[in-house]
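1. pasted the sequence and its predicted model underneath.
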Amino acid sequence: MADLFSDDPPTPLAPHGPAEDAPLADRLRPRSLDEVIGQEHITGPEGAIGRMVSAGKLSSTILWGPPGTGKTSIARLLAAAVGMRYEAVSAVFSGVADLKKAFAAAEQAKKAGQRTLLFVDEIHRFNRAQQDGFLPFVERGVVTLVGATTENPSFELNAALLSRAQVLILHRLDAAALGRLLCRAEELEGALPLTDAARDALIASADGDGRFLLNQAETLYNAGIDEALGPGELGAFLQRRVAVYDKDREGHYNLISALHKSVRGSDPQASLYYLARMLTAGEEPLYLARRLVRMAVEDIGLADPQALQQCLAAKDAYQFLGSPEGELALAQACLYLATAPKSNAAYKAQKAAWRSARETGSLMPPMNIVNAPTKLMKDAGYGKGYTYDHDAVEGFSGDSCWPEEMEPQTYYTPVERGFERKIAERLAYWDKLRRERG
């Protein structure tokens, strides 16, 4: 990568286009910001990039978006639009030595009166210490940083770096934008050998990734196909694309959130869809089993005590059967949760009780319910006045169990749904007995 770190300031963009034998995606790279497809919300006149270009002054920026949405192209064109020197590094291939060279070259360019736009691809792959290394150069104006990431910056980038840059979100390319991209390819290479239905299928298979779409189109061109392919023939010719899904990244959190909220919202169809999305994308089934258990206790609780048992049984069934047979047990548990009566009363009670415990510290329980294992403790009053509830009328003494310095609290309030309706009746009955017995 030595050519990226030359001390001689290069022109913002190469004066000539890509070679004739370059990949189709390279040959179709936009030559100006207004040619960027699908990101008009930031590149248009009213967008953040459009306004910066009009002002002729850039601020450090993080471009966050899915693969193949134009992040690299936007960075190059942004430098050209404001006459800045363009320097690029990749967090995948570059180390500390490469960054030092880039900053040294930018220092020299600044002395010569030329500003540098430093583009950092996959910036989230730099560790926290390396990210901190950008800060002094950004603060002193040695470089204007433009980072590109497919991961949520809130999770992957230092707060200090984020505070010095604005985050711009690039959209996944929709069908219309991908269709325009294919039209550009056909203007250059000729009509694709596809029926209209196959063309729609090709666009759908791209999953919003423009680069992937052009690579698939190039495969079709290179094959020299004479007759138009239908959807079935296209599927047989091209490998099906695996869904983009990083199990420890934002896609993971988005889908598990959608699954949890679909279950909470009592939508069994959507719940099953998101469960399928995660399993077919390669999620660990036992992770999903753990999340289903959590949903059972957080969103259903005692409204249907069987929900927890269903989830634990599904976990056991999956461990016994393995994949793919055992995944049916997870689907059954998911449907049980989605169709069960909902209550978060236990969840709210737990949070309230934990908060109260932290606030009250080490208050002593009332003497009548503390243990008295020794004669000294009995003589000191430990356990004095305790009423054994099974000996009381109705099996209920009504004695107070709260510390004397603390008013009785209400943490758990059952809802009028499912089994908790019966629990509410019991609590009301016991409250009535307490009042009657003083």
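-> Cool, the structure landed.
2. use CA for all of it now, contacts and neighbours both
-> Noted.
3. and the contacts of stretch 68-81?
-> Outside of stretch 68-81, the residues that reach it under the criterion C-alpha atoms under 8 Å, 6 or more residues apart in numbering are 12-13, 29-33, 36-38, 49, 53, 63-65, 85-86, 117, 119, 121, 146, 148, 170-173, 208-212.
4. next: stretch 37-47.
-> Against stretch 37-47 from outside (C-alpha under 8 Å, 6+ apart): 33-34, 36, 48-51, 69-70, 168, 170-174, 177, 180-181.
5. what's the first-to-last distance across it?
-> 14 Å (C-alpha to C-alpha, to the nearest Å).
6. circling back: now, which of the contacts of stretch 37-47 lie within helices?
-> The helices in this structure, assigned by DSSP state H, contain 48-51, 177, 180-181 from the contacts of stretch 37-47.
7. and the helices in the stretch 101-250 of the chain?
-> Secondary structure of the stretch 101-250 of the chain (DSSP state H, counting those that start in this stretch): helices at 128-132, 135-139, 153-156, 159-162, 175-189, 196-205, 210-223, 231-237, 250-264.
8. now the stretch 301-438 of the chain
-> Under the criterion DSSP H, counting those that start in this stretch, the stretch 301-438 of the chain contains helices at 306-321, 327-339, 345-360, 375-379, 420-437.
9. also this one, for the comparison:
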Amino acid sequence: MKHEDQLPSLFDEETHRPLAERLRPRSLQEVVGQEHLLATDAPVGRMVEQRRLVSAILWGPPGSGKTTIARLLAERTDVAFETLSATFSGVADLRKVFETARRRREVGQGTLLFVDEIHRFNRAQQDGFLPYVEDGTVVLVGATTENPSFELNGALLSRCRVFVLKRLDTTALNSLIERAERLTDRALPLDDDARQSLVAMADGDGRFLLNMVEQLQALSADTTPLDTAALTEQVQRRAPLYDKTHESHYNLISALHKSMRGFDPDAALNWLARMLDGGEDPLYIARRLVRFANEDIGTAEPQAVHQALAAWDVYERLGSPEGELAIAQAVVHLSTAPKSIAVYRAFGAARQRAHQTGSLMPPMHILNAPTRLMKDLGYGEDYQYDPDTPDGFSGANYFPDGMERETYYRPAASGHEENIRRRLDRWAALRNQDRNTET
């Protein structure tokens, strides 16, 4: 029997530190999934080898290693490491850090200031960094999950390099699991399929993965290997990365649009499901489908806009989840419909010309003459009523006086627009025939 002082303490520091903390890399080479930045011939790797730090913004998803990289940059270049969270820090905390950094600088030591969630500082607070970054009092390394070009001041952004961290892929996540098993000298109680499911459940977040691994390693050592169903009962799936007000919102709606435009209903349904699972307002999606029907399909498939409007109406009547099926049906219809931006381009060109020729009057023959005076002035004179002409087409000029005829609408050779194109070509031929007859 072991003596009492030989038993492991309930408060043993190493044993009770979170697994993610115990596995925190001790060198840049141990950081997984970010070789495009950290390799010796990559931007951050070269910077460390040359021991020339520059202020930087680390932009990447949660659990991709931003905090670890910042800490290792300080260690590898022998500068003091200060850390603040924009969520919990204010002006007083910043002043204290800057004053401490100034005193270090006077004795020849640099300071790396790591600011987590830097996008949460307001514009005035971000401006407060500028003089200290410019004069070298601190090397600023900010971490953000949001697009810096949207969330950070242009002045601050211009003084920092932006390094984009990748979501951890399957290889990187499996590497973390293997490290955890070596550190704890215990394999995870999972069968092969469950192991793959665990990686998928992490959704690219290394920290979240290690938290799930720690939960699983707390199970009894003689636990029968879990299958996927048993795994999902033991651990919680990571909530998908989605924020209705930030970049992921715009990324996913862009992906949905481009998948529909590219005739890929399966990819489009995937992005639709991702948005709905993330909590997006289905009515926002419905409005975007109506816009897509007009902008990307137009007269190539005139029913497209009606399908989109119907989906909007059905959802408003039924709500979730039943109404979401109508939105999915519209997504499939729009994805498989012929595409044309002919109307979109035609309207843009017409508006541009309208700005240039806005004062030109319509030709007199297409103006109404409700008074005797207007009739005497020539309003409506020689107007031809098209249905009464032999071809049902008069060929009259409807452009402003003093403006040559122009072509804006050029229908695509697909879908319903192919029929429109044939009609326009026929009318153009009749118009030319009348012109030749007159000459």
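-> Done, it's in. All figures in this text were calculated on a predicted structure; none of them were measured in a lab.
10. and the TM-score between these chains?
-> Once superposed, chain against chain, the TM-score is 0.91 (TM-score structural alignment, normalised by the length of the first structure); 422 aligned residues with a C-alpha RMSD of 1.9 Å.
11. picking up where we left off before, just the buried residues from the ones in helices among the contacts of stretch 37-47 of the first structure, in ChimeraX please.
-> In ChimeraX, this line selects whichever of those come out buried by 16 or more other C-alpha atoms under 10 Å:
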select :48,49,50,51,177,181
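12. sorry, back to before: okay, the helices of the stretch 101-250 of the first structure in CSV with distance to S400 of the first structure next?
-> Rendered in CSV, the data for the helices of the stretch 101-250 of the first structure read as follows (distance: least, C-alpha to C-alpha, whole Å):
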stretch, distance to S400 of the first structure
helix 128-132, 54
helix 135-139, 60
helix 153-156, 48
helix 159-162, 50
helix 175-189, 66
helix 196-205, 66
helix 210-223, 68
helix 231-237, 72
helix 250-264, 36
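13. from the centre of the first structure, point out the most distant residue.
-> In the first structure, D379 marks the outermost C-alpha relative to the chain mean, sitting 60.7 Å out by C-alpha atoms, centre = their mean.
14. which stretch among the helices of the stretch 301-438 of the first structure comes nearest Q409 of the first structure?
-> Across the helices of the stretch 301-438 of the first structure, the minimum distance to Q409 of the first structure, taken as C-alpha to C-alpha, is reached by helix 345-360, at 8.8 Å.
15. in the second structure, point out the residues matching the closest one.
-> For helix 345-360 of the first structure, the aligned range in the second structure is residues 342-357, judged by TM-score structural alignment.
16. thought V314 of the second structure was touching L325?
-> No. In terms of C-alpha atoms under 8 Å, V314 of the second structure does not count as a neighbour of L325; the distance is 9.2 Å.
17. mean per-residue distance, the host helix or strand of R291 of the second structure to the first structure?
-> Assigned by DSSP states H and E, R291 of the second structure falls within helix 282-292. On the superposed models, the aligned residues of the first structure are on average 1.1 Å from helix 282-292 of the second structure, with distances taken as mean C-alpha distance after the TM-score superposition for the first structure.
18. what does that helix contact?
-> 253, 257, 276, 305, 308-309, 311-312, 315-316, 324, 327, 330-331.
19. go again with 7 Å.
-> Judged by C-alpha atoms under 7 Å, 6 or more residues apart in numbering, the contacts made with helix 282-292 of the second structure from elsewhere in the structure are 276, 305, 308-309, 311-312, 327.
20. start and end residues in the first structure for that helix, please.
-> Taking TM-score structural alignment, helix 282-292 of the second structure hits residues 285-295 over in the first structure.
21. list the buried residues for that stretch?
-> Of the residues in stretch 285-295 of the first structure, those with enough neighbours to count as buried (16+ other C-alpha under 10 Å) are 285-286, 288-289, 292-295.
22. now stretch 319-326 of the second structure
-> Residues of stretch 319-326 of the second structure classed as buried by neighbour count (16+ other C-alpha under 10 Å): 323-324, 326.
23. and which of the residues you listed is nearest L231 of the second structure?
-> Distance to L231 of the second structure across those (C-alpha to C-alpha) is lowest for E324, with 29.3 Å.
24. got the contact list for that closest one?
-> Under the criterion of C-alpha under 7 Å, 6+ apart, the contact list for E324 of the second structure reads Y315.
25. got it, and T387 of the first structure?
-> By C-alpha under 7 Å, 6+ apart, the residues touching T387 of the first structure are S397.
26. per the alignment, it corresponds to what in the second structure?
-> The pairwise alignment with the second structure assigns T387 of the first structure to Q384, based on TM-score structural alignment.
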